[in-house]
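Asks: the sequence isn't on hand, but the structure is:
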């Protein structure tokens, strides 16, 4: 980046030196023709001064000289115009080069700013990348530790599962052996059952019809016996219920008699006391009723008596007021609820 930053300066300085060198090279090319023009004008003046005293030359020579002078003037004018055009071109080129130099300087400043910004952005990117790399390394370390832990736990789990698998295999083998033994036993039982089936097939063909008739007869006899026994059981149930009902009635009557006798025995010593207490309770109930009525009457009379007492208090006079009746004029008291009448004498105006 530093090389790129210094490169435009070297280019601009080289371009500037090239422009100055071209200007220096052009000066000698432009100046000598002007000097030649001045020398030629001096020689022309000398020729005119030499021509004036010599009047004896012929007209042919004069015409030739005039033609030569005209050609020289035309050449000098053309050369002078070319030189002025070259000067103008050089000035315009110098102006253009100056503007281009200014633009190059402005581009140089802009590029330097861009380079600085790029350097800052690259530094920031490098810092962020370094931070990200550090974080990734930390995460990688953490993940490595986690992976190691998981591998260790997985190894333990695999060992545990292998041991469990071995135990399960042993158990399954023992189960398979026991099942094989059961299968062998079942096969033996099946063989026995086949033998019995073969025996029964021969039995069904020969002895089964006779035995089935005998079994049907026995079933009928058993059913008849069951029916007769059921009737007998029903009769026995009815008899039992009747006997139990009679016994329960007798027991209830005996219980009632015993309870009555016990009540009489227990109440005899306390019979008089109970009678007295019942009489007392009846009297107390009557007294309570009478007292309640009396209390109700007294409650009704209390407000009347209170009003009479208040009236009596109002009628009773203070002894001082009775003795000093003339001195202490009795005037009615003014309560907040009473209306007040003002008796103020008014001055009457005389007619005059």
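Replies: Now that the structure is in, tell me what you want to look at. As the structure is a computational prediction, the values presented were derived from the model and not from experiment. Numbering: from 1, shown residues only.
Asks: please make it C-alpha for all contacts and neighbour counts, starting now.
Replies: Will do.
Asks: need the next SSE after the helix or strand harbouring residue 241, C-terminal direction.
Replies: Residue 241 belongs to helix 208-267 when elements are defined using DSSP states H and E. Once the chain leaves helix 208-267, the next helix or strand it forms, by DSSP H and E, is helix 271-315.
Asks: and that next one with helix 208-267, angle?
Replies: Interaxial angle, helix 271-315 versus helix 208-267 (axes from the mean of the first three to the mean of the last three Cα atoms, to 10 degrees): 60 degrees.
Asks: and helix 271-315, how far out from the chain's middle?
Replies: 79 Å (Cα atoms, centre = their mean, to the nearest Å).
Asks: residue 127: which element?
Replies: Assigned by DSSP H and E, residue 127 falls in helix 59-206.
Asks: another structure for you, compare them:
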């Protein structure tokens, strides 16, 4: 039991010392922040500190003895205090102590209020720190996403660069090939152009020679035009006038000759037609004479039948025309009211009614009832 009390007392003293040290540290920190001196507050706390009784002894007898001594000491103190008179100095010190205690209580309240405000500020700071942590996490996520996007973009750019390098290599190789092909084409074109140029130069020389010849011919023609052409032109005009005069003089003879030629041509055509008919007739008679008698009869019958067919066709056409005329007459008779036997026999049952045309005026003659006078 005594060891238990010792441990409890030691623990309580350690907790008190720790609390006191923490309070002193807190007051020093607040004093440094608020520029105040809390040394008097430490003295106040030390003066007003309540003394605890010593731990109980290990054995029960000594414990009872200590309790009796403490009680006797308290009774002595109380007796002494009751018999002692309070002086002016003690009253003054007591009043001073009351003022000090009052100021201390006010300062304690102020400190408690400040502590509460600091706690509230600390809570706000903690809340703000949590918000900042959340924002930092969001920023971290956004930065990571941006870094991931940037990484993908860089990878894409690197791939494009690799493709670009491959394309540049391909272009360079193609350029070398095309350059070699262009050089070969240039050499071939130069050789072909030189050969064509030589051919053109030869043609130019030939054309120059022909041009010289044509110029000489032109010079000859110009000299002919200046010297011989006027004489020959006058001769041509004279001959044309003579031809015109001859045409006028021989126009009647020409007309007579044309009439004679036309008459002879008509005679020749008639003679030709007669000769052709006679030849055709003789050939036909010769062919018929060589034919079998049955074929002759058949041909004759065919001719007769053809004639009869023509006659019957003409008769049929006449009958068709007669039928058409009869049909028209029948239609006309059907439209004629005189052919209507009922109307002719009973005219009172079929009164004549005039048809109403669109250009006629319509007059409604509706019978009305007239009341008899009363």
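Replies: In hand now; what should we look at? Remember, predicted model here, so these are calculated numbers, not experimental data.
Asks: report the distance from the helix holding residue 241 of structure 1 to the chain centre.
Replies: What separates the centre of helix 208-267 of structure 1 from the centre of its chain is 80 Å, taken as Cα atoms, centre = their mean.
Asks: average gap between stretch 120-133 of structure 2 and structure 1?
Replies: Superposed on structure 1, stretch 120-133 of structure 2 shows a mean distance of 2.2 Å to its aligned residues (mean Cα distance after the TM-score superposition for structure 1).
Asks: what span of structure 1 is that stretch aligned with?
Replies: Mapped onto structure 1 using TM-score structural alignment, stretch 120-133 of structure 2 covers residues 99-112.
Asks: stretch 158-170 of structure 2 too?
Replies: Using TM-score structural alignment, stretch 158-170 of structure 2 pairs with 137-149 in structure 1.
Asks: any residues touching the match of stretch 120-133 of structure 2, and which ones?
Replies: 5, 8-9, 12, 16 (Cα atoms under 8 Å, 6 or more residues apart in numbering).
Asks: give the aligned range of stretch 331-342 of structure 2 in structure 1.
Replies: Under TM-score structural alignment, there's no match for stretch 331-342 of structure 2.
Asks: from the middle of its chain, how far away would the match of stretch 158-170 of structure 2 be?
Replies: The answer for stretch 137-149 of structure 1 is 31 Å, by Cα atoms, centre = their mean.
Asks: before we move on, what about stretch 310-328 of structure 2?
Replies: 79 Å.
Asks: same question, stretch 95-108 of structure 2
Replies: On Cα atoms, centre = their mean, the centre of stretch 95-108 of structure 2 falls 88 Å from that of its chain.
Asks: center of structure 1, which residue is that?
Replies: For structure 1, residue 139 is the residue whose C-alpha lies nearest the centre (Cα atoms, centre = their mean; 27.8 Å).
Asks: translate residue 214 of structure 1 into the numbering of structure 2.
Replies: Residue pairing (TM-score structural alignment): residue 214 of structure 1 is matched to residue 231 of structure 2.
Asks: how much space separates that match from residue 183 of structure 2?
Replies: Here residue 231 of structure 2 is placed at a distance of 69 Å from residue 183 of structure 2 (Cα to Cα, to the nearest Å).
Asks: now swap in residue 64 of structure 2 and tell me
Replies: From residue 64 of structure 2 to residue 183 of structure 2 the distance is 130 Å (Cα to Cα).
Asks: of the contacts of stretch 99-112 of structure 1, closest to residue 265 of structure 1?
Replies: Closest to residue 265 of structure 1 out of the contacts of stretch 99-112 of structure 1 is residue 5 (140.5 Å), distances taken as Cα to Cα.
Asks: the closest one - nearest residue in space that isn't next to it in sequence?
Replies: Spatial nearest neighbour of residue 5 of structure 1, chain neighbours left out: residue 112 (6.1 Å); criterion: Cα to Cα, 6 or more residues apart in numbering.
Asks: that neighbour: how many residues sit nearby?
Replies: For residue 112 of structure 1, the neighbour count with other Cα atoms under 10 Å is 17.
Asks: filter the contacts of stretch 99-112 of structure 1 down to the buried ones.
Replies: 5, 8, 12, 16 (16 or more other Cα atoms under 10 Å).
Asks: which SSE is the third one in?
Replies: Residue 12 of structure 1 is located in helix 2-51, with elements delineated by DSSP H and E.
Asks: buried set for the match of stretch 158-170 of structure 2?
Replies: Under 16+ other Cα under 10 Å, stretch 137-149 of structure 1 has no buried positions.
Asks: what distance do you get for residue 227 of structure 1 to residue 112 of structure 1?
Replies: 129 Å.
Asks: any idea how far residue 238 of structure 2 is from residue 345 of structure 2?
Replies: When residue 345 of structure 2 is compared with residue 238 of structure 2 (using Cα to Cα), they lie 106 Å apart.
Asks: if you could redo that for residue 207 of structure 2, that was the one I meant.
Replies: Distance from residue 207 of structure 2 to residue 238 of structure 2, by Cα to Cα: 42 Å.
Asks: what do you get for residue 257 of structure 2?
Replies: 28 Å.
Asks: just residue 323 of structure 2 next, same as before
Replies: For residue 323 of structure 2, the distance to residue 238 of structure 2 - Cα to Cα - is 81 Å.
Asks: got it, and residue 32 of structure 2?
Replies: Distance from residue 32 of structure 2 to residue 238 of structure 2, by Cα to Cα: 152 Å.
Asks: also residue 320 of structure 2?
Replies: For residue 320 of structure 2 relative to residue 238 of structure 2 (Cα to Cα), the value is 78 Å.
Asks: for residue 111 of structure 2, same thing?
Replies: In terms of Cα to Cα, residue 111 of structure 2 sits 156 Å off from residue 238 of structure 2.
Asks: which one's more surrounded, those two?
Replies: residue 111 (14 against 11).
Asks: the more buried one maps to what in structure 1?
Replies: So residue 111 of structure 2 corresponds to residue 90, using TM-score structural alignment.
Asks: burial measure for the closest residue to its match other than its chain neighbours, as a count.
Replies: In space, and not counting its chain neighbours, residue 90 of structure 1 is closest to residue 23: 7.9 Å by Cα to Cα, 6+ apart. Counted with other Cα under 10 Å, the neighbours of residue 23 of structure 1 add up to 14.
Asks: residue 52 of structure 1 versus residue 23 of structure 1, what's the distance?
Replies: Applying Cα to Cα to residue 23 of structure 1 and residue 52 of structure 1 gives a distance of 44 Å.
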